[in-house]
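1. model this:
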Amino acid sequence: MTRVVLASASPARLATLVAAGLEPEVVVSGVDEDSVQSHDAANLAAALAQMKCRTVAAQLNDPDALVIGCDSVLAFENGILGKPDDARDAAMRWRRMRGKSGILHTGHCVRLGQREFVETASTVVHFADITDAEIDAYVATGEPLRVAGAFTIDGLGSAFVRGIEGDPHNVVGISVPLLRDLVADLGVAWTDLWVRRPS
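-> As a prediction, the model looks like this:
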């Protein structure tokens, strides 16, 4: 069975892969995300995913390990939003985003030995026009401080997203359909990565 390693500390990415039938190891890259700069959100997400993937692959030094790196950023009003700096920043963002839309870009990098593929998935997110009280209550939970764009669709923030256009998994942080395509490019069948559990 192929060794699958997720180069991300995101519990949501791990849970998504587990729900999709995989049991990846988690190895956090520890890279300095601020060292990568770009004015293009999709390119920034891809570059960060690639850096995480390559860093973990080098640490493992296992040519048989399939390493998956991901990173997400939100493109909103000609700006790029990663994780908020603090609670005040998260609240300010939500006051700007409410009732509007942004594009969540998630970079994906897969590596097996010396072969590597990188691609970005993009999903339009429509935010609900929520009240100041709702924003303050949401920020107080701490959830928006841990995620790109200061929102989730798989947690408390789900009530504040009125719709999306594209792959919902991508908004969680990892596009399973895109990942299947990238793994196939490496010559690995997605179904071979499923962990068979006795019924």
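2. going by C-alpha atoms from here, please, whenever you check contacts or count neighbours.
-> Will do.
3. using the three-state scheme, assign the residue lying closest to residue 72 once chain neighbours are set aside.
-> Spatial nearest neighbour of residue 72, excluding adjacent residues (CA to CA, 6 or more residues apart in numbering): residue 106 at 4.2 Å. With DSSP: H, G, I helix; E, B strand; the rest coil as the basis, residue 106 sits in strand.
4. this one next, for a side-by-side:
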Amino acid sequence: MKVVLASASPARLSVLRAAGLDPAVEVADLDEEALLDGATGATPAAKVTMLASAKATTIARRIADTVPEAIVIGCDSMLHIDGELVGKPGTPEQAAERWKAMAGGRGELVTGHAVLRTADGGIDRAVEGHAVTGVRFAEPDPAELGAYIATGEPLVVAGAFTLDGLGGWFVEGIDGDPSNVIGISLPLTRKLLAAVGVRVTDLWESD
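-> The predicted model follows:
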């Protein structure tokens, strides 16, 4: 059975590879801002899960006619802090503002997950879920923060930080699943795979 990751995130791919899978990567070209604008009033968990589902559904439909049977995994992560849901900052200025708000505080990394199983040219089964991990941030001094932002890493990741990269120096601790902070919760994904009739250990064997 082919496994497809509906995400361009190298961190998610790395987590899955380290955990025994070697998925193909297909990226869905979605207007995420427009989707979020249409979800006014939804909870943070509902918003990220909606994005994950949209990614996975787009890819499942794309490959259903050419791949006899596949598992498509979609994820989307955002940081919920001070009542605001934030994604990738995009610019050094935005990253600096984010870190001013985050330093010495605590946020929740919320990741939506969708697992779809394709068969006979269509989507056979689909399940969704989300995982939340608390993150306690350090207080980098101005020189440290400037150097970190200059690397470009915080500009392209949810919440302007990583746990498994340079940003890990500025995370005091986490409360919950560490793989979720990196971008995909292994415990939740295992449960979602089981819900569509797939044991994760069978995917190890096929790989």
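5. just to revisit the earlier point, contacting residues for the residue nearest to residue 72 of the first structure?
-> Shown in contact with residue 106 of the first structure (CA atoms under 8 Å, 6 or more residues apart in numbering): 42, 45-46, 70-73, 120-122, 170-171, 173-175.
6. which one in the second structure is aligned with it?
-> If you follow residue 106 of the first structure across to the second structure using TM-score structural alignment, you land on residue 111.
7. in the second structure, what residues pair with stretch 150-162 of the first structure?
-> With TM-score structural alignment as the criterion, stretch 150-162 of the first structure aligns to 160-172.
8. so for the matching stretch, what gets flagged as buried?
-> Residues 160, 161, 162, 163, 167, 169, 170, 171 are the ones in stretch 160-172 of the second structure that count as buried (16 or more other CA atoms under 10 Å).
9. turn those residues into a markdown table, columns for secondary structure and distance to residue 148 of the second structure.
-> Shown next, in a markdown table, are those (DSSP: H, G, I helix; E, B strand; the rest coil; distance: CA to CA, whole Å):
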| residue | secondary structure | distance to residue 148 of the second structure |
| --- | --- | --- |
| 160 | helix | 10 |
| 161 | coil | 9 |
| 162 | coil | 11 |
| 163 | coil | 13 |
| 167 | helix | 8 |
| 169 | helix | 10 |
| 170 | helix | 10 |
| 171 | strand | 13 |
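10. how much space between residue 128 of the second structure and residue 1 of the second structure?
-> 20 Å (CA to CA, to the nearest Å).
11. neighbour count winner among the two?
-> Neighbours were counted for residue 128 of the second structure and for residue 1 using other CA atoms under 10 Å; residue 128 has more, 20 against 15.
12. where does the more buried one land in three-state SS?
-> strand.
13. what does it align to in the first structure?
-> In the first structure, residue 128 of the second structure lands on residue 118 (TM-score structural alignment).
14. other SSEs contacting the helix ranked longest in the first structure?
-> Secondary structure of the first structure per DSSP state H: the longest helix is helix 41-60. On a contact count with 3 or more CA pairs under 8 Å, 6 or more residues apart in numbering; DSSP states H and E, helix 41-60 of the first structure meets strand 65-76, strand 101-112, strand 115-127.
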